[in-house]
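> next input, structure requested:
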Amino acid sequence: MAEDDWKTSDLTFTTRTGTPIEPRNFNRAFESHCRRAGVPRIRVHDTRHTCASLLAALDVHPRVAMRILRHSQISMTMDVYTQVPSPETRKALDRLNKSLATDQNA
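Just a heads-up that it's a prediction; the model follows:
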């Protein structure tokens, strides 16, 4: 039975039997998902920076972002991982978003 082969761990991502995933296999799978989704190829680690910056842009409290990213210090979350957009940057991105939405509806 499959349950007899299952290895219990506290890992987020595992193989089908609960064992650690070989990093190269994880990277290959990640790249395959990116290709199928039609998004630019980035390193898996860069998704953490993207997540932190998106959480900041959505005004998620820094302590909550720290817990999501599983950092032990808020300085790691805010100083290393997060790029907080200025009000001017947000305005420009909102205008760009509206422009792109209008072009797609044309």
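> for the rest of this, base every contact and every neighbour count on C-alpha atoms.
Noted.
> what about P85, which SS state?
Following DSSP: H, G, I helix; E, B strand; the rest coil, we place P85 in the coil state.
> now do it against S9, distance only.
Per CA to CA, to the nearest Å, P85 is found 38 Å from S9.
> quick one: which of those two has more around it?
P85 (14 against 11; other CA atoms under 10 Å).
> give me the element the residue positioned nearest the centre of the chain is part of.
Centroid-nearest residue in the chain: T47, 3.6 Å away (criterion: CA atoms, centre = their mean). Secondary structure from DSSP states H and E places T47 in helix 46-57.
> now show me the structure for the sequence below, then we'll compare the two:
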Amino acid sequence: MSWQESDLLFTTRHGTPIEPRNFNRSWDRRCEKAGVPKITVHDGRRSCASLLAELNVHPSVIMRILRHANIRVTMEIYTEISDEETRKALQQLSESLDF
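I've put the predicted structure just below:
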């Protein structure tokens, strides 16, 4: 069977739609293999957005990776910035203003 092109984010190895229960089983196995607590796919997307933000990836790039149509969804709903990152940004600001 050859690859079937689609706009789907998750597919079978042939590009066809994946049955949701099969996807969930695969997702759970990957969480177990990675040694991380079982989380939802949505939580995985939020973690991805937050990690990319902490790596200073441009918000537009994060938006494209998550395939959002609106930057506001990406930054206000999916992305969380840690307290440490906030403190680091404020320290950088302070140092840049220090005369």
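> sorry, back to before: and the following helix or strand past the helix holding T47 of structure 1, what does it pack against?
Next in sequence after helix 46-57 of structure 1, counting helices and strands by DSSP H and E, comes helix 62-69. In terms of contacts (3 or more CA pairs under 8 Å, 6 or more residues apart in numbering; DSSP states H and E), helix 62-69 of structure 1 is packed against helix 46-57, helix 74-75.
> closest one to N97 of structure 1 among the ones you listed?
Set against N97 of structure 1 and scored by CA to CA, those come closest in helix 46-57, at 14.5 Å.
> what does the residue nearest to the centre of structure 1 align to in structure 2?
Alignment note (TM-score structural alignment): T47 of structure 1 maps to G44 of structure 2.
> what of R95 of structure 1?
Correspondence of R95 of structure 1 to structure 2, assessed by TM-score structural alignment: none assigned.
> stretch 16-34 of structure 1: how far from the chain's middle?
Chain-centre distance of stretch 16-34 of structure 1: 16 Å, with CA atoms, centre = their mean, to the nearest Å.
> please apply the same query to stretch 56-68 of structure 2.
Here stretch 56-68 of structure 2 shows a centroid-to-chain-centroid distance of 9 Å under the convention CA atoms, centre = their mean.
> where in structure 1 does it align, residue-wise?
Under TM-score structural alignment, the match for stretch 56-68 of structure 2 is residues 59-71.
> tell me which residues are up against that stretch.
48, 52, 55-56, 72-74, 77-78 (CA atoms under 8 Å, 6 or more residues apart in numbering).
> quick one, which of the helices and strands packed on helix 62-69 of structure 1 gets closest to K98 of structure 1.
helix 46-57 (17.2 Å).
> superpose on structure 2 and give me the mean offset of the closest one.
Taken over the aligned residues, the distance from helix 46-57 of structure 1 to structure 2 averages 0.6 Å (mean CA distance after the TM-score superposition for structure 1).
> identify the residues contacting that helix?
For helix 46-57 of structure 1, the external contacting residues (CA under 8 Å, 6+ apart) are 62, 65, 69, 77, 81-85.
> I'd like these written out as a markdown table, with distance to T19 of structure 1 added.
Putting the contacts of helix 46-57 of structure 1 into a markdown table (distance: CA to CA, whole Å) gives the following:
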| residue | distance to T19 of structure 1 |
| --- | --- |
| P62 | 32 |
| A65 | 28 |
| L69 | 22 |
| T77 | 29 |
| Y81 | 29 |
| T82 | 31 |
| Q83 | 34 |
| V84 | 37 |
| P85 | 39 |
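> cool, thanks, talk later.
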